[in-house]
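Engineer: no sequence on this one, just coordinates:
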């Protein structure tokens, strides 16, 4: 019998799917899976414990509609939230190697996907997460969002989007410490994971540093379980180690 829920946003991403696979084996936890694409329902999962929500896009109105559906779905507390989606490159742009590569249109796409969209989810979900039950809220960031760790340069848009995300999450954590003490925000760096996002950049990655989605999901769930609700933002890597801002 389930007594809590886990919400995965970007559930059709490789890591999102891996998280769902791990969590579906937890007897007392139901799943809410959100994606822009039609979900491939796993027939081995008891559908009574899985709610699929398809969104048109990740703009404010669609997010509001999804959150309203979540609120109406169950009275059970949401104990975990994972925002797994983001963008590094597309068919029309790649991460910048030099100043001449910087493009305003590409920057707007990256900042919208990596900074604006996660913060809209934080904003819209907070009212339904604010209760007595603890909730760990994980947003996928990246080590390259660390200003002090930037020794290589390049990747202007992606670095900026993740640094901005970290700042907004830090600011939100200060506010939530006053008005939603049950929520713990975690900014998570998964490492280089074998997914379409990192595929063009895996050539020089040592095999032991290229992780499967399944490995990252297991690491993340362990980190979430062992991270205390301390009313501040944690910026953690796949080992659970803190990253310098």
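Structural biologist: Happy to help now that I have it. Not measured: the values here are computed from a predicted model.

Engineer: hey, let's count contacts and neighbours off CA atoms from now on
Structural biologist: Will do.

Engineer: tell me which element residue 124 falls in.
Structural biologist: helix 117-129 (DSSP states H and E).

Engineer: And for residue 92?
Structural biologist: In the assignment (DSSP H and E), residue 92 maps to no helix and no strand.

Engineer: And it, how far from residue 108?
Structural biologist: Taking C-alpha to C-alpha, to the nearest Å as the measure, residue 92 falls 13 Å from residue 108.

Engineer: Can you name the residues that contact the residue located most distally from the centre of the chain?
Structural biologist: Farthest-out residue of the chain from its mean C-alpha position, per C-alpha atoms, centre = their mean: residue 100, at 30.6 Å. Residue 100 makes contact with no residue, according to C-alpha atoms under 8 Å, 6 or more residues apart in numbering.

Engineer: burial count for the closest residue to residue 134 other than its chain neighbours?
Structural biologist: If the residues on either side of it in the chain are set aside, residue 134 comes closest to residue 182, at 4.6 Å by C-alpha to C-alpha, 6 or more residues apart in numbering. Neighbourhood size, residue 182 [other C-alpha atoms under 10 Å]: 19.

Engineer: from memory residue 182 sits against residue 128, does it?
Structural biologist: No - using C-alpha atoms under 8 Å, residue 182 is not in contact with residue 128; the gap is 11.7 Å.

Engineer: Now do the shared contacts for these two.
Structural biologist: With C-alpha under 8 Å, 6+ apart, residue 182 and residue 128 have no common neighbours.

Engineer: before we move on, the earlier item: neighbour count winner among residue 92 and residue 108?
Structural biologist: A count of neighbours by other C-alpha under 10 Å puts residue 108 above the other of residue 92 and residue 108, at 12 against 6.

Engineer: also this one, for the comparison:
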């Protein structure tokens, strides 16, 4: 039976992905802050939580993240940027997934295909940014994309069949996005989960290091 590890398994997307995998017969291990006290921004907590697990996992998915942290809304202008809000965004949206990747490498098999995926966001694209604003969130996600791309190069040397990708799930109707949906097209978490798993299922080692959307299309860096 395949095994999957979902970080952020109590969130809208993480919970939906875990449910979809279990429906397939996959053995799913889920970790989250609300259910397990896992604070991904603290390396000691990440090391301890992942150190208790036995791999190998065919899939590790990091579905953590937040658009608002400590009440700080996405900035509409430079005058709204603060050091505190930017550091909070980096801690959760870049450093957290990076620590999971660092301590999760030992849980990936070396002798067969495996996928490490972290949820990113299209607004983290530098090349596809025509609107501006949302400085801290955009910048943290862009940094995450660089971490994933760089780690994929290193993993390719030790785990030749491993695939390391950043995934944009589209606009999903969760507590994460409810204040910002407006009239934007969106999908429920269950649909987003099936879309993401469809992309993951089709990944091959030559796709490692990419930033892909929910259709499997490359997103500009």
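Structural biologist: That came through, no problem. It should be emphasised that the depicted structure is a prediction, and the values quoted were computed from it without experimental measurement.

Engineer: Can you give the structural similarity as a TM-score?
Structural biologist: Once the chains are laid over each other, their TM-score by TM-score structural alignment, normalised by the length of the second structure reads 0.95; 220 aligned residues with a C-alpha RMSD of 1.3 Å.

Engineer: Pull the residues that contact the helix holding residue 124 of the first structure.
Structural biologist: Here helix 117-129 of the first structure makes contact (C-alpha under 8 Å, 6+ apart) with 58-60, 63-64, 67, 71, 77-78, 83, 135, 139, 165, 168-169, 180, 183.

Engineer: Provide the aligned range in the second structure for whichever helix or strand comes after it.
Structural biologist: For helix 117-129 of the first structure, the succeeding helix or strand toward the C-terminus, using DSSP H and E, is strand 135-140. Using TM-score structural alignment, strand 135-140 of the first structure lines up with residues 114-119 of the second structure.

Engineer: with the first structure superposed, average distance for the matching stretch?
Structural biologist: Its aligned residues in the first structure lie a mean 0.7 Å from stretch 114-119 of the second structure after superposition (mean C-alpha distance after the TM-score superposition for the first structure).

Engineer: Now that stretch: buried residues?
Structural biologist: Neighbour counts over stretch 114-119 of the second structure (16 or more other C-alpha atoms under 10 Å) mark 114, 115, 116, 117, 118, 119 as buried.

Engineer: Using the three-state scheme, assign residue 209 of the second structure.
Structural biologist: For residue 209 of the second structure, the assignment made with DSSP: H, G, I helix; E, B strand; the rest coil gives coil.

Engineer: Show me what it lines up with in the first structure.
Structural biologist: If you follow residue 209 of the second structure across to the first structure using TM-score structural alignment, you land on residue 233.

Engineer: For that match, give me its contacts.
Structural biologist: Residues near residue 233 of the first structure by C-alpha under 8 Å, 6+ apart: 169, 170, 173, 184, 185, 186, 187.

Engineer: got it, and residue 122 of the second structure?
Structural biologist: With contact set as C-alpha under 8 Å, 6+ apart, residue 122 of the second structure has these partners: 128, 168, 170, 213, 219.

Engineer: residues in the first structure aligned with the longest helix along the second structure?
Structural biologist: The residue-count maximum for a helix in the second structure (DSSP state H) belongs to helix 135-158. Alignment of helix 135-158 of the second structure against the first structure: residues 156-179, by TM-score structural alignment.

Engineer: repeat for stretch 89-99 of the second structure
Structural biologist: Counting by TM-score structural alignment, stretch 89-99 of the second structure corresponds to 110-120 in the first structure.

Engineer: check contacts around the spatially most central residue of the first structure.
Structural biologist: By C-alpha atoms, centre = their mean, the mean C-alpha position of the first structure lies nearest to residue 83, the distance being 2.5 Å. By C-alpha under 8 Å, 6+ apart, residue 83 of the first structure lies in contact with 8, 9, 10, 118, 138, 139, 140.

Engineer: Just give me the match in the second structure for the second one.
Structural biologist: Applying TM-score structural alignment, one finds that residue 9 of the first structure aligns to residue 7 in the second structure.

Engineer: what about that match, neighbour count?
Structural biologist: Neighbour count of residue 7 of the second structure, defined by other C-alpha under 10 Å: 25.

Engineer: Next: the one 10 residues further on.
Structural biologist: Around residue 17 of the second structure there are 26 other residues, counting by other C-alpha under 10 Å.

Engineer: show me where the first structure has helices.
Structural biologist: Applying DSSP H to the first structure gives helices spanning 14-23, 60-73, 104-111, 117-129, 156-179, 213-226.
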